[in-house]
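Participant: after the sequence you'll find the predicted model.
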Amino acid sequence: MDFFSEFNFKELFSITLILFSVIDILGSIPIILNLRKKIGNVHAERITLISGILMIVYLFVGVKILQLFGVDVESFAVAGALILLIIAFEMILGREIFKHTPSADSKASSIVPLAFPIIAGAGTMTTLISLKAVYHDVNILAGIFINLILIFVVLKSSGWLERKLNPGTVEVLQKVFGLIILAIAIKLIKQNLF
């Protein structure tokens, strides 16, 4: 059967919305702005590319890779949740836990935590594995591509957002979204640990 004959706009719309809500790039704006403060520039192209590669790998070989290392999806989800937990504490308490030295490569230091676990973390992986069981690959790939465009736009406009939002607003947003990320991390731990 032809790969593109399975393309379906209804499936694409559902997949795109599901991935958009799981990735929650708009909710990650305070994290992006916080990271910009630490390292200067967030490399939108690199983060988007690596996130896309990770999502495609998750889609086609995610379970097999985890099995190769003897790790189940639940353990991977808990590991991603622990990183989110640390990020949330950093945002809420205003303490620097992820240390970024000025001499560090900002390209590399923006990969973690943005590409993984914020964009293409455990939640994205488990979602893609679940979607693969229900939807056609061509529609999932198109949904990933649409989300990558949205991710790129948000990352690329982070400098503009930083200039437009006053520091007080950014701080309040960081605390609020830090609390939301904390709740998501605890939910991921509860769902996958117990």
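Facilitator: That came in fine, so what should we check first? Numbering: from 1, shown residues only.

Participant: every contact and neighbour count from this point should use C-alpha atoms.
Facilitator: Will do.

Participant: quick check: Met125 vs Leu35, distance?
Facilitator: Per CA to CA, to the nearest Å, Met125 is found 23 Å from Leu35.

Participant: please read the previous query as pertaining to Gly80.
Facilitator: For Gly80 relative to Leu35 (CA to CA), the value is 18 Å.

Participant: what do you get for Ala44?
Facilitator: Taking CA to CA, one finds Ala44 at 12 Å from Leu35.

Participant: now the helices for the protein?
Facilitator: For the chain, applying DSSP state H gives helices covering 9-23, 29-39, 44-68, 73-93, 106-109, 122-134, 137-156, 158-164, 167-193.

Participant: just checking, what packs against the fourth one?
Facilitator: Same thing as helix 73-93. Judged by 3 or more CA pairs under 8 Å, 6 or more residues apart in numbering; DSSP states H and E, helix 73-93 is in contact with helix 44-68, helix 122-134, helix 167-193.

Participant: so for Leu12, which of the ones you listed sits nearest?
Facilitator: helix 122-134 (11.1 Å; CA to CA).

Participant: could I get the helices of the chain as TSV with mean neighbour count?
Facilitator: Formatted as TSV, these follow (neighbours: other CA atoms under 10 Å):
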stretch	mean neighbour count
helix 9-23	17
helix 29-39	20
helix 44-68	18
helix 73-93	20
helix 106-109	16
helix 122-134	19
helix 137-156	20
helix 158-164	14
helix 167-193	17
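
Participant: got a markdown table for those, with distance to Lys99 too?
Facilitator: Output for the helices of the chain, formatted as a markdown table (distance: least, CA to CA, whole Å):
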| stretch | distance to Lys99 |
| --- | --- |
| helix 9-23 | 24 |
| helix 29-39 | 9 |
| helix 44-68 | 19 |
| helix 73-93 | 11 |
| helix 106-109 | 9 |
| helix 122-134 | 22 |
| helix 137-156 | 21 |
| helix 158-164 | 21 |
| helix 167-193 | 18 |
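
Participant: next one for the comparison:
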Amino acid sequence: MVDELLSFSLLCLSSIIIIINPLGATLTYISLTGNLEKKTKDQIIREACTISLAILVIVGIAGTIILQIFGITLEAFRIAGGILLFGIGMEMVYAKTSRTKLTATEKYESQDNEDVAVMPLAIPMIAGPGAITTTIVLTNEASEISPYAGIFIFISIGISIAITYFMMRNAEYIMRKVGQRQYRVINRLLGMLLIAIAVQFVITGIKLAFPLTGAS
């Protein structure tokens, strides 16, 4: 049981941090707030992180209920989520900004809008479809492991948002140290890890949906 909880906690932390992608969120934050005053920037950071944290916590609490309302099985959602994460991972490998996180239209419309904390930073850049899907899948998986396993999901969400907040607050320093080339290398590595997690989601979903396949 201890080993299973440890493995699950590492899965939660790695998958949520990768899908939120604090470095990518920081780059987007810089591109959207370059002409704003420091006080306004700080407010945007606080609001974006608070809103995204609230969204993911609510999803983590009500994830099972959401699936039940729409009559969606965990297996179907896990497979669909794995396919979504696979697509995001592929775009990260090819050093592209995922369209599920930030579309060109959203980025263009936000250029002249000082209130970018909610859209597009909190949604969909930080608490996007990938993060929401991952949280729901992990929440349902936690219920099958232990009553205490769900705690690791919320801890992982808190750590991921805290890292994002820290990186945004120190965005200028980070950008002096991390150039576009370094960012692409890091992004590709994280993309490969995300693809592996996505494939595991799909494999697990298929095993649970089709137990007669004989997969153990």
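Facilitator: In hand now; what should we look at? Just so we're clear, the structure is a prediction, and the values are computed from it rather than from any experiment.

Participant: of all the helices and strands packed on helix 73-93 of structure 1, which lies closest to Leu19 of structure 1?
Facilitator: Among those, helix 122-134 sits nearest to Leu19 of structure 1 (CA to CA), with 7.1 Å.

Participant: which residues touch that closest one?
Facilitator: 15, 19, 22-23, 55, 58-59, 62-63, 73, 76-81, 140 (CA atoms under 8 Å, 6 or more residues apart in numbering).

Participant: also stretch 45-56 of structure 1?
Facilitator: Counting by CA under 8 Å, 6+ apart, 107, 110-111, 114-116, 119-120, 124-125, 128, 141, 144-145, 148, 151-152 sit against stretch 45-56 of structure 1.

Participant: residue range for it in structure 2?
Facilitator: Aligned by TM-score structural alignment, stretch 45-56 of structure 1 corresponds to residues 50-61 of structure 2.

Participant: what's the mean distance for the matching stretch versus structure 1?
Facilitator: Superposing on structure 1 and averaging over aligned pairs (mean CA distance after the TM-score superposition for structure 1), stretch 50-61 of structure 2 comes out at 1.3 Å.

Participant: what distance do you get for the closest residue to Leu32 of structure 2 other than its chain neighbours to Ala25 of structure 2?
Facilitator: The spatially closest residue to Leu32 of structure 2, leaving aside those adjacent along the chain, is Gln111, at 6.0 Å (CA to CA, 6 or more residues apart in numbering). Computed with CA to CA, the distance linking Gln111 of structure 2 and Ala25 of structure 2 is 16 Å.

Participant: that older thread, tell me the gap between the match of stretch 45-56 of structure 1 and the middle of its chain.
Facilitator: 12 Å (CA atoms, centre = their mean, to the nearest Å).

Participant: cool, stretch 111-127 of structure 1 as well?
Facilitator: 4 Å.

Participant: what number of residues lie near the equivalent of Pro113 of structure 1 over in structure 2?
Facilitator: In structure 2, Pro113 of structure 1 lines up with Met125, judged by TM-score structural alignment. Residues lying near Met125 of structure 2 (other CA atoms under 10 Å) number 31.

Participant: against Pro22 of structure 2, how distant is Met125 of structure 2?
Facilitator: 9 Å.

Participant: swap in Val185 of structure 2?
Facilitator: In terms of CA to CA, Val185 of structure 2 sits 15 Å off from Pro22 of structure 2.

Participant: then Ala127 of structure 2?
Facilitator: For Ala127 of structure 2 relative to Pro22 of structure 2 (CA to CA), the value is 11 Å.

Participant: repeat for Ile58 of structure 2
Facilitator: 20 Å.

Participant: equivalent analysis for Thr164 of structure 2, please.
Facilitator: Taking CA to CA, one finds Thr164 of structure 2 at 5 Å from Pro22 of structure 2.

Participant: who touches Ile31 of structure 1 in this structure?
Facilitator: By CA under 8 Å, 6+ apart, Ile31 of structure 1 lies in contact with 91, 174.

Participant: next: Ile18 of structure 2.
Facilitator: 190-191, 193-194.

Participant: repeat the analysis, applying 7 Å as the threshold.
Facilitator: If you count contacts by CA atoms under 7 Å, 6 or more residues apart in numbering, Ile18 of structure 2 has them with 190, 194.
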